[in-house]
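S.K.: Please work out how this folds:
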Amino acid sequence: MKFLIPLALEELSINILAEGDYYCGDLLKVVLMSEETFWINSPKLAAELSELITSNWQTLTEEAPELLKEYLLWKKRL
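M.R.: Have a look, this model is predicted:
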């Protein structure tokens, strides 16, 4: 995780709705579903993810509101 999440965040900074193999936004969904302990132990990466979501709020609202719900659940878990 400590190597993959930074790569995923880099890709998400280019395109918040980046696709893996399945659908638009699946990379973000997988990142948000990562283990809580990783995020608790990596506060800088958690802050980076939050900043990415915040800076892309409008895009997510319009194109993938379900990912905003996932983000809010992620925030609650931390």
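
S.K.: switch to C-alpha atoms for all contacts and neighbour counts from now on
M.R.: OK.

S.K.: tell me, what residue is most central in the chain?
M.R.: When Cα atoms, centre = their mean is applied to the chain, the residue found nearest the centroid is Leu28 (4.1 Å).

S.K.: contacting residues around it?
M.R.: The neighbourhood of Leu28, defined by Cα atoms under 8 Å, 6 or more residues apart in numbering, consists of 12, 16-18, 67.

S.K.: another one to check against the first:
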Amino acid sequence: MLSVPAASVARAHAGAIAIGRVVLRCRRSASRIAARLRREEHGVAGEPSGRRVKLPRCGGIPGELRDGWPTPPVEASRLVSTVHNLRRQPIGELTVEDMRLLIGQDVGLGYLLPLALEVLRDDPMAEGDMYEGDLLAAVVTRSPAVWNEWPELGRELGVIVSELTDLPPSLMQETGRFLAR
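M.R.: The predicted structure is shown next:
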């Protein structure tokens, strides 16, 4: 897990409140566009076409949050370098895989969880590069403190998860732990 300076966390929280209003206004648009793009992404027999799924640009991570991290050292792992690069991308250009990776590292949760829930509402088994349902797994495995900070997002995720059936065993365990929190 990446270590983030406390000042960055405080700025992220303040920024999340401001951005939250913009994200909420864009929900209907985001849902329609994301669903259309996911339908277009799959060709015959559900095979991925290779097209990147882009979420609508309803704002980006504020500059002070994007720029708050130093440049990763040359010897940084691929994961660390990727996370640093993704923080510079506009939110509307992040793919399901990008969101999965950032959420899994607890980066930008105030901005990314609402977008991830939009995707999961339409396609609970949305997948990045790992496996079917990997975005859901990244979201439900966030610490209980995350859901205490954003209880309305936790309730919304609870509704999505409670309606799922026939999940793979590992994802069933993770969603069960989430619901039991």
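
S.K.: In three-state terms, label the residue nearest to the centre of structure 1 for me.
M.R.: Each residue gets one of three states, and Leu28 of structure 1 gets helix by DSSP: H, G, I helix; E, B strand; the rest coil.

S.K.: Aligned to it, what sits in structure 2?
M.R.: Superposed on structure 2 with TM-score structural alignment, Leu28 of structure 1 falls opposite Leu136.

S.K.: and if you look at Leu12 of structure 1?
M.R.: Taking TM-score structural alignment for the superposition, Leu12 of structure 1 sits opposite Leu120 in structure 2.

S.K.: which residues touch the helix or strand that match falls within?
M.R.: Under the assignment given by DSSP states H and E, the secondary-structure element containing Leu120 of structure 2 is helix 109-122. Contacting residues not belonging to helix 109-122 of structure 2 are listed as 12-13, 16, 19-20, 23, 27, 30-31, 34-35, 61, 96, 99, 103, 126, 135-136, 139, 153, 156-157, 160 [Cα under 8 Å, 6+ apart].

S.K.: Kindly name the residues of structure 1 that line up with the lengthiest helix in structure 2.
M.R.: In structure 2, taking DSSP state H as the definition, the longest helix is helix 6-25. Alignment of helix 6-25 of structure 2 against structure 1: no match, by TM-score structural alignment.
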